[in-house]
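Trainee: sequence and computational prediction follow.
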Amino acid sequence: MKNSRKHLRAHIANFVSVFLVFALGFVAALPESVQAQPHDTLLAAVDAVRAPGPNFGFEIDVTVPDGNKFSMNVLVKDQSKSLVRYVKPVTAEGRALLFVERNMWVYVPGTQRSLRISPQQQVLGGLASADIARVVFSLDYTLDKVIVQPDGRRLLTLTGVEGAASYARIDLLIEGKTPNPLSAVFYSASERKVKTAYFEAYSEVLGRQRPTVFRVVNHIDGDRETLMRYSNFVLKTTPDGWFQPAQLKRLQ
């Protein structure tokens, strides 16, 4: 049993990869202007840029630092749930990851049940699973300060909610007259800069401009990069039963 569990965790480390930055906590789109918005409204507006609504699906292609590539289908339900199913490569096909509120499970074909893992667990690229599965700032972080830069862009200082966030602080840079995110710098509790993420390739997606590429530079691992490309967004409502740990095996 001990060796089996160790083997399963090895699978998790290899396949719970960077897949889902947009996947959870999505809210309906808010007005483009961020002038004179309260902090909570501004942070919600930033989250809304990355998602078309509370219920939708999309596809993602991920290239990790060692050059390996993964393809996944993602379903989002009621803002706070997501289901990720691996499509490629063949060796990863059938694996699934479920995130409900702040709880996460992984399923690997051939095992008897889904295994619960910590949202703070480190995965490929040196990223915590919670940050990958849901960098949804308004659920796990509070906006403490907004600084207007000389060029008009805004620097938002976010503080992590204890027990929920994987990083102590995020410095989030957004555009001046819109809530479009440009980059985010993530810090540990010791104020160490852990990673920098860039929101790129803005395109028209379901009614507004949204980033379709997310590039992450891992400063703990020699500034190696992970690249995520998002496509085929569609509004859809997925049955509630799909978001149950016991169902992951049956969804294959």
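Mentor: Thanks, I have the structure now.
Trainee: can we go C-alpha only for contacts and neighbour counts from here?
Mentor: Noted.
Trainee: so Lys81 sits against Arg102, correct?
Mentor: No. Lys81 is beyond contact range of Arg102, at 9.1 Å (criterion: C-alpha atoms under 8 Å).
Trainee: okay, these two: which has more neighbours?
Mentor: Per other C-alpha atoms under 10 Å, whichever of Lys81 and Arg102 has more neighbours is Lys81, with 25 against 16.
Trainee: buried set for the helix or strand that contains Ser4?
Mentor: For Ser4, the element it lies in under DSSP states H and E is helix 2-15. Of the residues in helix 2-15, 8-9, 11-12, 15 count as buried by neighbour count, 16 or more other C-alpha atoms under 10 Å.
Trainee: and here is the other one:
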Amino acid sequence: MRSPIMRSPWPFIMILAIITIGSLRADEAPELAVLDSARTGEGNVRVDTLIEVRENGELVRSSEYDVYVGTDRRSLALVRSGREAGQKILMLDDQFWLFLPSSQRPIRITPMQKMLGEASIGDIASLRWQEDYRVVERVPQADDQLMLTLEAARAGLSYQRVELTVRAGDFAPLSARFFLTSGKLAKTADFHLDESGPELVVTGLSLTDEVMGEEVTRIEYREVASVEIPERWFSPAFLARNRLD
């Protein structure tokens, strides 16, 4: 007597996933909620950030930042080391300013301006994607993964489209592809996860650009702590006149 044929459950899983995903509205984004929670959580926080640029595996440049993330799309990055030590970068919604230690006049900049390696201003300051993007498409992938197409909620964001790959089971972020308004691929990212504790933690990401060859920029979130951020820290006039040591 022949053994019964064991059919692969994958087609059924695919159908079930499509039905489940299709029931979500485009503006509902539990996947982005997972990413934001695992990276910064809610409320006002300070993110102790290290950026390293490596070429062929060798460290060529690094810099440290204190990034203060507030509510309502406000953040302030203080450069703590490297050639730009003492600089301040303020983000208020889609407006960005650079403050130099030697000047009391703020400089208007764009989120695409490079900070170090492939890390731009927007990569460091914009850490809560629920405020920035909406999910317009979800496509199941092999290996229990899900690919999301994100569209920018506003024209002023660094990337107008992002392809975010997450685990289908728990929405843990795995990788992302960032596209410019022109449709050109700007860079790719791989997320670094810590799953040793009771909660998922995004500890950083590695950025690469095909044009840059063997150069990899790693953004590491070394510590995230809840803090009280003085309201005056989000004032361009105050930052232009005062040091934040």
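Mentor: Perfect, thanks for sending it. Predicted, not measured: the structure shown is a model, and the values here were computed from it.
Trainee: can you calculate the TM-score here?
Mentor: The TM-score (TM-score structural alignment, normalised by the length of structure 2) is 0.78; 217 aligned residues with a C-alpha RMSD of 2.5 Å.
Trainee: if we can go back for a sec, anything in contact with each of Lys81 and Arg102 of structure 1?
Mentor: Shared contacts of Lys81 of structure 1 and Arg102 (C-alpha atoms under 8 Å, 6 or more residues apart in numbering): none.
Trainee: and the helices in structure 1?
Mentor: For structure 1, the helices defined by DSSP state H occupy 2-15, 39-49, 129-133, 137-140.
Trainee: closest one to Leu155 of structure 1 among those?
Mentor: Taking C-alpha to C-alpha, helix 39-49 is the member of the helices of structure 1 nearest to Leu155 of structure 1, at 11.7 Å.
Trainee: just to revisit the earlier point, which strands or helices does the helix holding Ser4 of structure 1 pack on?
Mentor: Applying 3 or more C-alpha pairs under 8 Å, 6 or more residues apart in numbering; DSSP states H and E, we find helix 2-15 of structure 1 packed against strand 122-123.
Trainee: need the helices of structure 1 in TSV (columns: distance to Gly67 of structure 1).
Mentor: Converted to TSV, the helices of structure 1 look like this (distance: least, C-alpha to C-alpha, whole Å):
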stretch	distance to Gly67 of structure 1
helix 2-15	13
helix 39-49	29
helix 129-133	18
helix 137-140	29
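Trainee: of the ones you listed, give the one that comes closest to Leu251 of structure 1.
Mentor: Of all the helices of structure 1, helix 2-15 sits nearest to Leu251 of structure 1, with 17.7 Å by C-alpha to C-alpha.
Trainee: what residues does that closest one touch?
Mentor: 92, 95, 106, 108, 122-124.
Trainee: likewise for stretch 111-128 of structure 1?
Mentor: By C-alpha under 8 Å, 6+ apart, stretch 111-128 of structure 1 touches 12-18, 64-65, 102-108, 129-131, 165-166, 218, 220-221, 224-226, 245-246, 248-249.
Trainee: show me what contacts the residue nearest the centre of structure 2?
Mentor: Nearest to the geometric centre of structure 2 sits Leu127, at 5.0 Å (C-alpha atoms, centre = their mean). Going by C-alpha under 8 Å, 6+ apart, Leu127 of structure 2 touches 36, 39-40, 69.
Trainee: after alignment, which residue of structure 2 pairs with Lys177 of structure 1?
Mentor: Matched to structure 2 by TM-score structural alignment, Lys177 of structure 1 sits across from Gly169.
Trainee: my read: its match touches Asp144, true?
Mentor: Yes. With contacts counted by C-alpha under 8 Å, Gly169 of structure 2 reaches Asp144, the gap being 7.2 Å.
Trainee: higher neighbour count, these two?
Mentor: Asp144 (13 against 9).
Trainee: would you list every one of the strands in the stretch 151-252 of structure 1?
Mentor: 154-160, 169-174, 181-187, 193-205, 208-218, 224-235 (DSSP state E, counting those that start in this stretch).
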